[in-house]
Structure formats: C-alpha cells, structure tokens
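Student: All I have is the shape, not the residue letters:
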C-alpha cells in the first residue's frame, strides 16, 4: 500500500473563511502528471458520544439547516478552544443532554466526508450516567433529548430516521467492540 501523498499540491487558495470553517481550492498534480483542483473544507475535529444505559441510548433531535429537516443522532459537536477530544465529549454530553458520565471509552476516530473535508470525529462510549441540567447553546434551542432502547434505535436506522453518518459509523464501532473487542 502506498504511503504519503500521491497527489502533489501546486497551490492553495483560501476562497472563504468564517469562525467555524475554511474553504480552500487546491491546484494539484496527480501521479500521472495530469492536473486538477480539489475543493477542501477545513474544520476542527469534533466529538461524538454514545451515552449508553439499560440496553439503550440517549439521542438528540434537532433541525439541521443544511439538510432542511429534523434529524436524530448521538450527541456531538466541537467546543471552541478545546482540543482534547475527551474533554470536548464531556462538555458536549452535558451541554446537550445534561448527562455526566463516570466511565469514558474512546472507540476510535472516523473521517467525516473524507472526499471534501479534513474534519474527523472522535467517538466515545459514555456509561455510568448521572442526570443534570442541559445547557444548550442558543443554536440548539429546538433540541430534543430522548432515551431509546437499542432495538428501537436499530429500527430508527432501518426506517431512515437516523441518517447522520457520524452516528451510524459510531454505532458500527460500538458493535465491533462488543462483538470482537475492537475499539
């Protein structure tokens, strides 16, 4: 398997920037000498938490502007000024659900939209949960938090009610850990 970059970056231009992301256009040269461009969205990594108890999971639902509808997912997000994925996970879990976890297990990291974005997702299993008050950001004012049994969660996936790629990938990491000790 080839290691390292096989496509050479000839030039990189930032075409858009805001506090949450940078969009750049890179002129590239492929191994065969042909040239082209890549549009890349650079965003910091985020944390996703699988809050598990009683053979079920705590989920959140909110309106997602880019897809124009409400969606269910595991709690997730990034925290400005926080680079440690585990710390970010604890902040996001408490903020979105009010839950605190006594036990944290890092299940892995997955790339988000790796064909267009540099962003990654750190997946954590959170257990030993205690309840507290959620402290959502203003942009999360419509968020709903609900516990769902595992069978119900899998039914939601089959019915297309959970379509968030990070949540689906996180659940696969959990299943691999449970079935094969991987994670």
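Tutor: Yep, it's here. The structure presented is a predicted model; accordingly, all values stated were derived computationally and were not measured.

Student: hey, let's count contacts and neighbours off CA atoms from now on
Tutor: Fine.

Student: now the strands for this structure?
Tutor: Taking DSSP state E as the test, the strands found in the chain are 8-17, 22-29, 35-42, 46-53, 56-64, 69-73, 76-77, 100-111, 120-130, 144-149.

Student: Select the longest helix from this structure.
Tutor: Ordering each helix of the chain by length in residues (DSSP state H) puts helix 165-180 first.

Student: Next, the angle strand 69-73 makes with that helix.
Tutor: Per axes from the mean of the first three to the mean of the last three CA atoms, to 10 degrees, the angle that helix 165-180 makes with strand 69-73 is 20 degrees.

Student: list the buried ones in helix 165-180?
Tutor: Of the residues in helix 165-180, 166-167, 169-171, 173-174 count as buried by neighbour count, 16 or more other CA atoms under 10 Å.

Student: Pick out whichever of the residues you listed sits closest to residue 98.
Tutor: Using CA to CA, residue 167 is the member of the buried residues of helix 165-180 that sits closest to residue 98, with 19.2 Å.

Student: Report back the residue of this protein that's furthest from centre.
Tutor: residue 33 (35.4 Å; CA atoms, centre = their mean).

Student: structure B:
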C-alpha cells in the first residue's frame, strides 16, 4: 500500500486535552477532523508498551503465573509479562520480567510478534518473545505483585482457555504460537 492510501482514513488532531496522568497510563481526549471534514472526539489511553515471554522448560511445559486482575475482579493465568520502563529495550525488559516473575533466566529470546493490544482506544504495543533455554534462579516480583508460578502442558493450557482461566490476548496468542511450534517446529 502506498502512503496516500494510508492517509485516506487519517484523522487530523485539532486539539488534545490531557485528562489523567498516572504511573502507568495517561488519558487524553483528542478532537479530530475526520476524512469527510466533520469533527469527532477520541478518548485515548497512552501506554509505554509491554513485553511477554512464552517460556518453555526442558520438559516441554510453559511457565505461567496466576495473579488477581482487579479490572476483571478475578484471578487469571498468564505468561510472564510487564511494562517497559522509559527508554528500555524490549528484549532486556522481557528478560527482566521473566526473572522477576518466575525466577527463571534465559540466555536468548526469539521475537514472535509485536502487536497492539487495543488499538481502538490505546497505543499499547506488546512485544512477545519465546525462550527454551531456561535456568532456575529466584523470583523477585514487584512489591504489589502476588503471583503463583506453574509449569503447564499444552493440554492444560488449552483446558485453562476453555475454562476462562486463560483469557488475555497475549497468553492466548502464546498458546496458539506454542501449538504451531509443536506442529511445525517454528513460530
């Protein structure tokens, strides 16, 4: 696609009103001019980005953590993940988050995909990596993180998805990437 095709749908920002500035996210309301000349407002969440790791153990299990997710008012089972610090390289952040949440270290990571989590209202991009060369260390979660580590089989992961215990996009995508990897040998 050429650049003019992308501009065909462009919404030009006329005004930005900051609403909230938090530790992790900020919220703004943009007034935009639509392609047909009309104006509209867009509520936008700004996020620094995040990383997640599909970590596979020597015996063919995926490392996951269970934690309570307040917006959902329930616990979820997810792959290790976390937000990028300002200016942090996603690869370094992925290694850091893996060790903090699980206690496992990895020498190398393979990039699977980077994707926007909710482009209708947020600019958060998530970088998904995979690692198979893990060494056990000691977990060091953030002081406000309460996690329980589990190493699960693909069949357990699929059952957790059916039960709704795994239902976030990054972990669902990781399970499908793992299934593809088991079938084809590549992500």
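Tutor: Ah, there it is. On a predicted model such as this, the values are computed, not experimentally measured, just so you know.

Student: thinking again about what came up before, what's the farthest-apart pair in the buried residues of helix 165-180 of the first structure?
Tutor: Spatial extent of these (CA to CA) is set by the pair 166 and 174 at 12.2 Å.

Student: thinking again about what came up before, looking at the strands of the first structure, which is nearest to residue 2 of the first structure?
Tutor: Among those, strand 8-17 sits nearest to residue 2 of the first structure (CA to CA), with 14.2 Å.

Student: Output the contacting helices and strands for the closest one.
Tutor: strand 22-29 (3 or more CA pairs under 8 Å, 6 or more residues apart in numbering; DSSP states H and E).

Student: whereabouts in the second structure does the strand it packs on align?
Tutor: The aligned range for strand 22-29 of the first structure in the second structure is 26-33, by TM-score structural alignment.

Student: And that stretch against the first structure, how far off on average?
Tutor: Compared with the first structure after the fit, stretch 26-33 of the second structure shows a mean deviation of 0.6 Å (mean CA distance after the TM-score superposition for the first structure).

Student: So what touches that stretch?
Tutor: 11-21, 39-47 (CA atoms under 8 Å, 6 or more residues apart in numbering).

Student: Repeat that for stretch 140-148 of the first structure.
Tutor: Counting by CA under 8 Å, 6+ apart, stretch 140-148 of the first structure makes contact with 56-63, 96-97, all of which sit outside it.

Student: how about TSV for these, with neighbour count and distance to residue 104 of the first structure added?
Tutor: Below are these laid out as TSV (neighbours: other CA atoms under 10 Å; distance: CA to CA, whole Å):
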residue	neighbour count	distance to residue 104 of the first structure
56	16	16
57	21	15
58	22	15
59	24	17
60	18	19
61	18	23
62	17	25
63	17	28
96	24	17
97	23	16
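
Student: Please produce a ChimeraX select command covering the buried subset of the contacts of stretch 26-33 of the second structure.
Tutor: Buried subset of those, written as a ChimeraX selection, criterion 16+ other CA under 10 Å:
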select :11,43,44,45,46,47
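
Student: My read is that residue 166 of the first structure contacts residue 112, right?
Tutor: Yes: the criterion here is CA atoms under 8 Å, and residue 166 of the first structure meets it with residue 112 at 7.2 Å.

Student: what touches both of those two?
Tutor: residue 121.

Student: how distant is the match of strand 22-29 of the first structure from the center of its chain?
Tutor: How far stretch 26-33 of the second structure lies from its chain's middle: 24 Å, per CA atoms, centre = their mean, to the nearest Å.

Student: so what's residue 64 of the first structure up against?
Tutor: Residue 64 of the first structure neighbours (CA under 8 Å, 6+ apart): 70-71.

Student: how about it, what's its partner in the second structure?
Tutor: For residue 64 of the first structure, the residue aligned by TM-score structural alignment is residue 69.

Student: just residue 46 of the first structure next, same as before
Tutor: With TM-score structural alignment as the criterion, the equivalent of residue 46 of the first structure in the second structure is residue 50.

Student: Look up how far residue 103 of the second structure lies from its match.
Tutor: From residue 50 of the second structure across to residue 103 of the second structure, the span is 19 Å (CA to CA, to the nearest Å).

Student: More neighbours: the two, which one.
Tutor: It is residue 50, of residue 50 of the second structure and residue 103, that has more neighbours when counted by other CA atoms under 10 Å, with 22 against 18.

Student: How about that one, nearest residue that isn't a chain neighbour?
Tutor: Counting by CA to CA, 6 or more residues apart in numbering, residue 50 of the second structure lies nearest to residue 83, which is 4.0 Å off, once chain neighbours are set aside.
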